[in-house]
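> Build me a model:
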Amino acid sequence: MEQLTALDAGFLEAEDSDRHASLAIGAIAVLDGPMPRRDTLAAGLTERVQAVPRLRQLLHTQPLDLGAPQWVEDQNFDAAHHIRYAALPRPGDDAALSRWAADVMERRLDRDRPLWECWIVDGLENNQWAILLKVHHCMADGIAASRMLSRLCDDGGTLRQPVGQTVKSTGSFIPADWIGKAWRISSGLPVAAVQAILGAADIITGLVRPAAATSLTGPVTSMRRYATGEVSLDDVDTVCREFGVTVNDVALAAITDSFRNLLIRRGEKPRHDALRTLVPVSVRSADSRDRTGNRVSVMLPFLPVDKADPVHQLRTVHSRLTRAKGSGQREAGNFLVSAANAIPFPLTAWTMRALTRLPQRGVVTVATNVPGPRARLRVLGCEIVRLLPIPPLAMQLRTGIAIMSYADRLVFGVIGDYDASPDVDELASGIERAIARLVEISVGHWRSTPVGTLQLVQGG
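Modelled structure (predicted):
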């Protein structure tokens, strides 16, 4: 049996702390039709699910939290409990697909069964259909969930067999075990631990210090809205080359501009401290890319919604992320998670339970970037033409954004509370407009550059 890490278990506690939260993550694969027969789909998906051990396992909790929850084999596993079907009124457009996806994602997964669902939906326009894979966040982060989805695809068999976390189950609260573990971790700390400690201070300050009061944070209901935006990766690369920034910088700058306009539409002032954003950072090593579970750290930058100029926004985002990376926040998050794994689980669980029940006012939104496959995938011979990510909502965050690349597109999946964030579609379209404007500025700047200067830059 394998046990959950402290971080994995933390997602369960965060969900339990708010009856309106559902901490499942998802992705919608839109495929060219016609959709295969149901019996063909069921047989094909069932066979592929069998190759992913975590999808056949139940979550087993310990009495009184004396040990971490464990993954155990479901002796009565039946894929039919998890593969479900739906149909949209034809022709189902993007708005109809988004409404349906929001309804599916807002409902919690049944903890008496393996924590995933695979929905097949028919009736999309242009003779298309879709698969929505939904897994609990305690089971996988974005990269692990993406790998699970790839295992359902026609070429998924060429990937290495996913395995679970390598943390061995202790099953009980044994002081000698955890003292020894804590000693091994502390004695092996490199000099970089000092930087990690400073980074930890930054993270704790970011979580404790309230952001400016806006309509972006507060209690949420159990209902959700979902919308997507898509841009060309070639366009994003154009901006990256022009300004010497990363794809993530461009994505976050576009999110900044869209949130700024959203606040203005709501009649609120976009202050410099209005949008502290949780930016997950993968710490997954190359040899663990096929493992399930969460292997992430965090950065907590303020996105510059107070700045109106798009280039100023982009350069500020780039400098703040560079500063956050150098401050030790990434290392601190990884260190804190490792340290938490060395603490007796009862203390970890009780502390996490108390913290997740406190009002959270420091972080305003989450923006997570998951690199997706650059080659197009197929399921039972049908090509996946679009891949749409869906983040969760919890901890009084009223909006969340997942960013995923697929083939030649960069996709933004925006989820929001149904009542508090009725304008998620405007937030998604605002991201598209912001990137289009950055592309226009980049192309215009290139055209206005003297030829000699351009040749000098290329030659250098």
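
> drop to CA atoms for contacts and neighbour counts, all remaining ones
Will do.

> what sits against the nearest residue to Thr399 once chain neighbours are set aside?
Leaving aside its sequence neighbours, Thr399 sits nearest to Gly416 (CA to CA, 6 or more residues apart in numbering; 4.2 Å). Applying CA atoms under 8 Å, 6 or more residues apart in numbering, one finds that Gly416 lies in contact with 224-226, 393, 398-400, 422, 424.

> one more, for comparison:
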Amino acid sequence: MTIGGKPERPPWVREIAIGLAVFAVYAIAAGLDWPGRRATAMAHSRRIFDLERALHIDVEPALNRWLVPHDTLRVIANYEYATTYVISAFALLFWLYLRRPAVYRWARNSFILVNLLSIACFAVYPVAPPRLVGDLGFVDTVRLGHTWGSWGSPMVAHANELAAMPSLHFAWAVWVSAMLAAYAGGRLVQGVSAVHVAVTALVIMATANHYLLDAVAGTLVVVLCVTVTRPRTPPRRGERVAAPDAFFLHVESAAAPQHVGGLAVLDGGDRTDLRDAVEAVVRAHLHELPRFRQRLSAPSRWRRPRWVDHPDLDWAWHVPERRLDGAEGDAALDALVAEIAQTPLPRDRPMWRFFVVSGLAGGRAAAILVVHHVVADGIGTVAQALNLLEPVLPPRAVGPAAGGGRSPGRVRTAFGTAAGLAQLATDGRPASRYPTSDTARRRFGTVELPLDAVRSAAARHGARVSDVLLAAVAGGLRRVLPDPDHAGTRLRVAVPLTVREPGTAAEGNTTAAVMMDLPLGPLPEAERLAGVAAGSRRLRTGTRALASRFVMGRLAGLLPTPAHAWFARTVYGARFFQAIVSNMPGPPIQLSLAGAPVVAAYPILPLAPGAPLAVGALGWHGSLCIGVSADPALVDDAERLAASVGAVIEELRGPVAPTPVAPAADSVTPAGDPAADRSGAAGR
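Below is the predicted model of the structure:
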């Protein structure tokens, strides 16, 4: 409830009652007993310790041996263990209740859930602390010192001693840090909170109250509970750059610019006013594109930047015009796209450009839109581009959904995320790396195929269109590599899947990457497609996508900016994948830009650091338009690679019945004609 526009505090009597109810649940769980329960808890404790030794993370004995001889430190550690987690947690709850009632509700709900999940674990999986398992060799510093308020003192004589997994002491400390990270961004507060978490971790292990894995489990419980209970509020203008968007600021380098976009071929004649007409269109729709009017605030090592208004746009820079010599053919346009893709966008102005290209063969023109990844992902960029085209399409979800259907509820999301995290942990890494340049040099190529032909290939082999695309990328790459056998037998690709909910804004990154291994060996193309189709189920279950999105959006958002930057540079690129392949649906009808019909639209994807290949496919008015971006160290002729991808798809389609000859006035390229590449169906 709100009063005068401000959230109303919940009744304090009710809040105390809720707290007492949770304590009652704990007391009931602590009173549970059955024959052999203590022996079971001891056995569980030994198993955890054995697992730590197998993983070589058993740091507790060394910490315990170090603490025991230091009498003063031992007493301080005992009191820290007994008091600071309680004081910090309840002090934060009290402060939020008084100062930020709206935030308090989230904090209270997440805190209650942390405790209830932990209590449930204590009840069904009792674990004794290492200090109580005599044969492990730990010294019980708590009982040794008889610290007031801790184990061994009358104050907690009835507490549940068999509740080491997960560590609630550490979980409460991490929960406090997570709440402060979300709503108190000062460096001093963050620093003190980080020290508290680190000290608590050392204390619980040095006093032999918990294992390291108990602390890890407590952290996972906190992350899950904070995420599940987090209120879903719409983004605000001028807000701090979201963690999934800042991710691409961190991974960007001079050799790996991170902007996405598209190349649109226009059939409007060689108009002299086209550039001015395109500028007029963007101006007219600027109110629908908030990030086109905003730039990033001054960079800071310790905080993510904010979006700030930048009303004075340099239109000559944002909408430049380029003229090509039609005699140079499509190679000149491909070279221009490659040049734009390898040139970083400056951060002192809105991070987008819309090139108007004239002088193409046949009196055609082109428009090249590039938008920095911090503004939107590939799906979002398509949605933004559609705002500039006519006729206006009705609102709809754009992009390959992760799992399809309605968004799952919070409980299903939580379980799906947990399953996905386990799956991601077992995915492994690619066996090899491909060569890359030290600079941002790029090659770009395109191929256009009739969408019916691609669907026919998929239906013929009992696969999906996305499976056909993935198999064609692997088969096409093998055909153009100088030494394909040296590249290995698997191509690890990152497949972006959108988790954007219908009706949400086009800004921001709401995709999650799912890794797939594509067969790259010397196989018949039908057999390659069968292998891809068999392994593509992971793209449709949604669990990996949920886990990826959780890590990118929730978990990474809790990290300090330097740690987030390290995380982004560590997980994005050659360590985990070798290429990016994205398939996006587009409009099923003819659209126009500034009165010029758009006859084809090809995605332009950025290369990830160390991953020298990115392939984007976009369905566009009956065609599948494929754009290939490649590092010349891998493939010097991206146009040849694009043609090879198209040839694989035609081969998968197989022989087709002869097509009746169309009247000359309506001449079209037959759907089954192998020439349905750039020289024919591309129409450029």
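
> For Leu92 of structure 2, what is the corresponding residue in structure 1?
In structure 1, no residue is paired with Leu92 of structure 2 according to TM-score structural alignment.

> typed the wrong thing, it's Val635 of structure 2
So, by TM-score structural alignment, Val635 of structure 2 is matched to Ser421.

> Which strand or helix spans the closest residue to Ala29 of structure 2 other than its chain neighbours?
Leaving aside its sequence neighbours, Ala29 of structure 2 sits nearest to Ala123 (CA to CA, 6+ apart; 5.7 Å). For Ala123 of structure 2, the host element (DSSP states H and E) is helix 101-124.

> what's the matching range in structure 1 for the helix or strand just after that helix?
Moving toward the C-terminus from helix 101-124 of structure 2, the next helix or strand (DSSP H and E) is helix 141-145. Per TM-score structural alignment, helix 141-145 of structure 2 has no counterpart in structure 1.

> how about the helix or strand just after helix 141-145 of structure 2: buried residues?
Remark: after helix 141-145 of structure 2, the chain's next helix or strand is helix 168-183, criterion DSSP H and E. Under the neighbour-count criterion of 16 or more other CA atoms under 10 Å, helix 168-183 of structure 2 has 168-181 buried.

> Tell me which residue of structure 2 lines up with His318 of structure 1.
Checking TM-score structural alignment: His318 of structure 1 goes with Ala533.

> likewise Ala375 of structure 1?
Checking TM-score structural alignment: Ala375 of structure 1 goes with Ile589.

> Find the nearest non-adjacent residue to that match, please.
His621 (5.1 Å).

> Which residue in structure 1 aligns with that neighbour?
Under TM-score structural alignment, His621 of structure 2 pairs with Ala407 in structure 1.

> Can you tell me how far that match is from Thr348 of structure 1?
41 Å (CA to CA, to the nearest Å).

> okay, the two: which has more neighbours?
Thr348 (20 against 17; other CA atoms under 10 Å).

> So the more buried one versus Ala176 of structure 1, what's the distance?
Look at Thr348 of structure 1 and Ala176 of structure 1: by CA to CA, they are 17 Å apart.

> Check which helices and strands whichever helix in structure 2 runs longest sits against.
As assigned by DSSP state H, the longest helix anywhere in structure 2 is helix 71-99. Helices and strands touching helix 71-99 of structure 2, by 3 or more CA pairs under 8 Å, 6 or more residues apart in numbering; DSSP states H and E, are helix 101-124, helix 141-145, helix 168-183, helix 187-206.

> So what's the gap between the shortest one and the chain middle?
Same thing as helix 141-145 of structure 2. 46 Å (CA atoms, centre = their mean, to the nearest Å).

> residues of that helix that come out buried?
In helix 141-145 of structure 2, counting by 16+ other CA under 10 Å, buried: 141-142, 145.

> Surely Gly521 of structure 2 touches His486?
No: Gly521 of structure 2 is beyond contact range of His486, at 10.0 Å (criterion: CA atoms under 8 Å).

> These two - which one has more neighbours?
When Gly521 of structure 2 and His486 are compared for neighbours, Gly521 comes out ahead with 18 against 11, by other CA under 10 Å.

> now for the more buried one: what does it line up with in structure 1?
Using TM-score structural alignment, Gly521 of structure 2 lines up with Asp306 in structure 1.

> Contact partners for its match?
Asp306 of structure 1 touches 260, 270-272, counting by CA under 8 Å, 6+ apart.

> so which strand or helix has it?
With DSSP H and E as criterion, Asp306 of structure 1 is part of no helix or strand.

> and what of the one 5 residues further on?
Using DSSP H and E, Val311 of structure 1 sits within helix 310-326.

> Give me the residues contacting the helix or strand following that helix.
For helix 310-326 of structure 1, the following helix or strand on the C-terminal side (DSSP H and E) is helix 329-342. Helix 329-342 of structure 1 is contacted by residues 5-7, 178-179, 181-182, 185, 195-200, 202-203, 281, 283, 296-299, 324, 348 when judged by CA under 8 Å, 6+ apart.

> orientation of helix 329-342 of structure 1 relative to helix 310-326 in degrees?
Orientation check (axes from the mean of the first three to the mean of the last three CA atoms, to 10 degrees): helix 329-342 of structure 1 against helix 310-326 gives 40 degrees.
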